[in-house]
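Trainee: Quick one, what's the 3D model for this:
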Amino acid sequence: MALSCYIFGASAHAQDNYEIQVYGADTVAPKTTMLELHSNFTAAGTKPLPGSKYAADGMYLTNHAEHETIEITRGITNWSEVGFYIFTSARDGDGWQWVGDHIRPRVRVPDSWHWPVGVSLSTEIGYQRPHYSTDTWTWEIRPIVDKTIGRWYFAVNPAFERSFHGRSVNQGVGFSPNAKIGYDFNKYISGGLEYYASYGSLHGFDSFHDQQRQFFPSVDLNVSPNWEINFGVGVGPSQPPII
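Mentor: Sure, this is the predicted structure:
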């Protein structure tokens, strides 16, 4: 089982603030189920329009919103798995709300191929309610490459996203790269820096000012072979750091 807790300095669109994770290439062992809880809190997010409980884009407010996501992953073979997500959100005055669900099959290059890096491919499709996302039905394909060198760990996820229903349908495929650099201080504690971004449509990236970016200094605690805890605090390039 894994627990992750992330705090945002400002609202970002990368991964919709529900499941904040740079994936590694490994898959869950066959006939094994992994349960993960992702807890994300937005310290500074969208504010309401005067006389309304909605933000300017018609969405529910993200300011001081708590997102809890349950991720259940089942290993199918030694090179494949299927994950399922349950997204929820809570905010003062709104209570707990179901946001949506996604399903995520993934395959990887088997160890027997002896590639110099870990490689896998994830695809994710699902639904989110209209007041929580401007795009209700979306699809993502995520190539994953990672490598461990001594105590150092590197991972890159150049994700591609497509909306099938919502405001971004006409934008086609969008590009949202994620990356992580980590270092093992010992067998229990690792530290790292994670990067999440959304550059816009492949037809033409958004201007630099309009692109979404978040940096997360993070800590990974390997409590036991069956437990892992992750914690991070994220800020945008123009945002002050969070203490």
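Trainee: Every contact and neighbour count from this point should use C-alpha atoms.
Mentor: OK.
Trainee: Please report how far Thr42 lies from Val99.
Mentor: According to C-alpha to C-alpha, to the nearest Å, Thr42 and Val99 sit 16 Å apart.
Trainee: Following up with a second sequence; could you model it the same way so I can compare the two?
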Amino acid sequence: MMRLPILLSIIAIFSIVGARAQDNYEIQVYGSETVEKGHTMLELHSNYTIQGSKTISDGELPTNHVFHETIEITHGWTTWFETGFYIFNSLGSDGRTAYVGSHIRPRVAAPESWHWPVGVSLSTEFGFQKAAFDANTCTLEIRPIIDKKWGGWYFSFNPTVDQSFAGPDAHRGLIFSPNFKQSYDITKVVALGIEYYGSTGPFFHYDPIKEQDHQFFLATDLNFNPNWEFNAGLGWGLTSNADKAIFKMIIGRRF
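Mentor: All right, here's what the predicted structure looks like:
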């Protein structure tokens, strides 16, 4: 337990200082809660790029009219610690159907017994992906998570940073990639809101606006059963470096 305060203090640092938008394999703003002890969550992330890149860039295949299917398996080890594992897949024409790569993601959370006014957790995600689908083939993501439920409103902020160890961004340092979500419970089952995914470039050496990634999604969450998760949304890219239109859907089941 002594390691938790150290890890959580890192969150405060990243929140103060505030590469790319979140990859189109897993488009999600994280909440602070971890999977319950002894439980396993199985999720399928299905994303379709309605309008994306149409040419090869840095060796990466174009994203236009491609499906990204990601299997995520997360197990809760304690009331404050979980581990997730991802299997990324691509489905598309012209050689774009393939297994893409895998990541592992340990995460710790501030226990409820601390009675903090907001939910707080810290996720670290490390893995590899094929160069044809991501020029940065070995990466680390550090994702602080801060969220709050306030009446029918829900807010979550993920001031994420990414580090590449192989590829064009390997020597650029930490890339700031913030995510944000705001939703409202229309009914006991349906929540509607907006999600934002961005990437501004390295700290203190931010990319020009046209080279940054900024995407907004109109999204819905369905809370019809505590053992099930459903999220879907339609997103638009606001800069020339971002895919212009994406549909995403997440279906999850706790066991």
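Trainee: where does the TM-score land?
Mentor: The TM-score (TM-score structural alignment, normalised by the length of the first structure) is 0.89; 226 aligned residues with a C-alpha RMSD of 1.8 Å.
Trainee: end to end, how far does stretch 68-85 of the first structure reach?
Mentor: End-to-end distance (C-alpha to C-alpha), stretch 68-85 of the first structure: 10 Å.
Trainee: buried stuff in that stretch?
Mentor: Using 16 or more other C-alpha atoms under 10 Å as the test for burial, stretch 68-85 of the first structure gives 68-76, 78-85.
Trainee: now do stretch 207-227 of the first structure
Mentor: For stretch 207-227 of the first structure, a neighbour-count test (16+ other C-alpha under 10 Å) marks Gln212, Arg213, Gln214, Phe215, Phe216, Pro217, Ser218, Val219, Asp220, Leu221, Asn222 as buried.
Trainee: if I pick the first one, what's in contact with it?
Mentor: Listed by C-alpha atoms under 8 Å, 6 or more residues apart in numbering, the contact set of Gln212 of the first structure reads Ala12, His13, Ala14, Ala197, Ser198, Tyr199, Gly236.
Trainee: The third one matches what in the second structure?
Mentor: Structural alignment places Ala14 of the first structure opposite Ala21 in the second structure (criterion: TM-score structural alignment).
Trainee: How about the contacts made by its match?
Mentor: Ala21 of the second structure makes contact with Ser177, Pro178, Tyr197, Gly198, Ser199, Asp213, His214, Gln215, Ala242, according to C-alpha under 8 Å, 6+ apart.
Trainee: separation between it and Asp213 of the second structure?
Mentor: For Ala21 of the second structure, the distance to Asp213 of the second structure - C-alpha to C-alpha - is 5 Å.
Trainee: now the strands: where do they sit in the second structure?
Mentor: Listed in chain order, the strands of the second structure (DSSP state E) span 40-51, 67-76, 81-91, 98-109, 119-129, 138-150, 153-166, 175-185, 190-199, 201-202, 213-222, 228-237, 245-254.
Trainee: out of the ones you listed, which comes closest to Ile16 of the second structure?
Mentor: Between Ile16 of the second structure and those, the shortest gap by C-alpha to C-alpha is with strand 153-166, which sits at 9.4 Å.
Trainee: how big is the offset of the closest one relative to the first structure?
Mentor: Taken over the aligned residues, the distance from strand 153-166 of the second structure to the first structure averages 0.3 Å (mean C-alpha distance after the TM-score superposition for the first structure).
Trainee: What residues of that strand count as buried?
Mentor: Quick answer for strand 153-166 of the second structure (16+ other C-alpha under 10 Å): Tyr154, Phe155, Ser156, Phe157, Asn158, Pro159, Thr160, Val161, Asp162, Gln163, Ser164, Phe165.
Trainee: name the helices or strands packed onto it?
Mentor: strand 138-150, strand 175-185 (3 or more C-alpha pairs under 8 Å, 6 or more residues apart in numbering; DSSP states H and E).
Trainee: for those, which one ends up most surrounded?
Mentor: For those, the largest average neighbour count (mean count of other C-alpha atoms under 10 Å) is found in strand 175-185, namely a mean of 22.
Trainee: what about that strand, how far off from the first structure?
Mentor: Strand 175-185 of the second structure sits 0.4 Å off on average (mean C-alpha distance after the TM-score superposition for the first structure).
Trainee: measure the counterpart of Thr33 of the first structure in the second structure to Phe126 of the second structure for me?
Mentor: Under the alignment (TM-score structural alignment), Thr33 of the first structure pairs with Thr40 in the second structure. Per C-alpha to C-alpha, Thr40 of the second structure is found 20 Å from Phe126 of the second structure.
Trainee: Any idea how many residues pack against Phe41 of the first structure?
Mentor: By other C-alpha atoms under 10 Å, the residues close to Phe41 of the first structure number 25.
Trainee: likewise Gly38 of the second structure?
Mentor: Counted with other C-alpha under 10 Å, Gly38 of the second structure comes out at 12.
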